[in-house]
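Participant: coordinates only, sequence not included:
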């Protein structure tokens, strides 16, 4: 029974620490003034700070101690006089007597850290994310719609529904919105490679049997994202490899794709500077 209790306690503690650890390296905005304690880089030697952290300050979580979050304040661009108070302390030169002997040793400049209790952190901060960021991902396009011309003219085509899976690479801009920026729209460009089925109908009788040809397809796309779920619309043009491309009736014709995206990595557009 004791072992079960110990295991439960350890699991509870680890889950709490995991929740706290997700803030490491993240940027936050203070939503109100807060009289934080000044401390060292690991949260020790805490003392009352000379000035309170002000509402709208950007702060970054650098470490977690048993007493709270250890945060730093990035450089101020327009209020440079605050850098000596909240960012990096000024060097204090040594004091010497008349004989040039050092009476008080110099105090070197050092980065300034502040301690915010874990119980207070969420009450006075909000996650700091820019709306726009850069994104790179792998689009998966399992459905392509090719449009026809009702079989008319010298190059007759018919509406075609294809279920081939296309894989590739996309890059673009991501616009995040909503609570904690959990919703987003991605505007993408990139390419995919796939296998396309060709036959007599799609090659004007030049290829008599059903066969497949490799294709390279540049595309544009819009992907809608809600937390981890992504749904996208893509459009591109397939270029077939080899002779089939010469006779293919859908050559240079755009397709519409419905796809799902898995992001390789996402930048959160974190603003790590104060105004």
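Facilitator: All right, it came through fine. All of these numbers come straight from a predicted model, not from anything done at the bench.
Participant: C-alpha only now, for contacts and for neighbours.
Facilitator: Noted.
Participant: ok, the nearest residue to residue 232 once chain neighbours are set aside - contacts?
Facilitator: Ranked by C-alpha to C-alpha, 6 or more residues apart in numbering and with sequence neighbours excluded, the top spatial neighbour of residue 232 is residue 223, at 3.9 Å. Counting by C-alpha atoms under 8 Å, 6 or more residues apart in numbering, residue 223 makes contact with 185, 186, 187, 188, 230, 231, 232, 233, 260, 261.
Participant: got the contact list for stretch 209-217?
Facilitator: For stretch 209-217, using C-alpha under 8 Å, 6+ apart, the contacting residues are 191-200, 236-242, 244.
Participant: Hmm, residue 235 and residue 254 touching each other?
Facilitator: Yes: applying C-alpha atoms under 8 Å as the test, residue 254 and residue 235 come out as touching, 6.5 Å apart.
Participant: Remind me which helix or strand residue 171 belongs to.
Facilitator: strand 166-177 (DSSP states H and E).
Participant: Next one for the comparison:
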């Protein structure tokens, strides 16, 4: 989700404040937990909830942004393993291209065509 703002004097440029909410997969390894690391020999992929926020710039459908976020392991898994990275911030850089756009093309009509 986000809020998009136009740039004065530039029809093809805008900036946005973007928030992200996602379910992600976290790989727990023996060196990244405080306790019960022997339980990681069978399964070490766990579900986490990720939150992020940051600015994004778009110019002629090309996008670039920088985002700050953090991951949260479920309460049950966190209490069992004591994951070191629980809630610690991370930084991400993203680039993209908008294939869907709400920018309308300029339509030229020919006044001599009359039906």
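Facilitator: On my side now, so go ahead. Here the structure is a predicted model, which means the values were calculated and not measured.
Participant: picking up where we left off before, give the equivalent position in the second structure for the residue nearest to residue 232 of the first structure.
Facilitator: In the second structure, the residue matched to residue 223 of the first structure (TM-score structural alignment) is residue 56.
Participant: State the distance from that match to residue 81 of the second structure.
Facilitator: Using C-alpha to C-alpha, to the nearest Å, residue 56 of the second structure is found at 35 Å from residue 81 of the second structure.
Participant: just residue 100 of the second structure next, same as before
Facilitator: 43 Å.
Participant: I'd like to check which residues are in contact with the nearest residue to residue 226 of the first structure once chain neighbours are set aside.
Facilitator: With C-alpha to C-alpha, 6+ apart as the criterion, residue 226 of the first structure has its nearest non-adjacent residue at 4.6 Å, and that residue is residue 183. Residues in contact with residue 183 of the first structure (C-alpha under 8 Å, 6+ apart) are 176, 177, 224, 225, 226, 227.
Participant: Residue 83 of the second structure now?
Facilitator: Taking C-alpha under 8 Å, 6+ apart, we find residue 83 of the second structure in contact with 28, 32, 33, 34, 73.
Participant: one step back: could you say which helix or strand holds the residue nearest to residue 232 of the first structure?
Facilitator: When elements are defined using DSSP H and E, residue 223 of the first structure is found to belong to strand 211-226.
Participant: how far off strand 166-177 does that strand point, in degrees?
Facilitator: Using axes from the mean of the first three to the mean of the last three C-alpha atoms, to 10 degrees, one finds that strand 211-226 of the first structure and strand 166-177 are set 10 degrees apart in direction.
Participant: in strand 211-226 of the first structure, what's buried?
Facilitator: If you call a residue buried by 16 or more other C-alpha atoms under 10 Å, then strand 211-226 of the first structure has these buried ones: 213-225.
Participant: Tell me which residue is most central in the second structure.
Facilitator: residue 20 (4.8 Å; C-alpha atoms, centre = their mean).
Participant: Quick one: map it onto the first structure.
Facilitator: By TM-score structural alignment, residue 20 of the second structure lines up with residue 190.
Participant: Excluding covalently adjacent residues, which one is nearest to that match?
Facilitator: Residue 190 of the first structure sits nearest to residue 170 (C-alpha to C-alpha, 6+ apart), 4.3 Å away.
Participant: likewise residue 14 of the second structure?
Facilitator: residue 6 is the one closest to residue 14 of the second structure (C-alpha to C-alpha, 6+ apart), at 4.5 Å.
Participant: Alright, that wraps it up for me.
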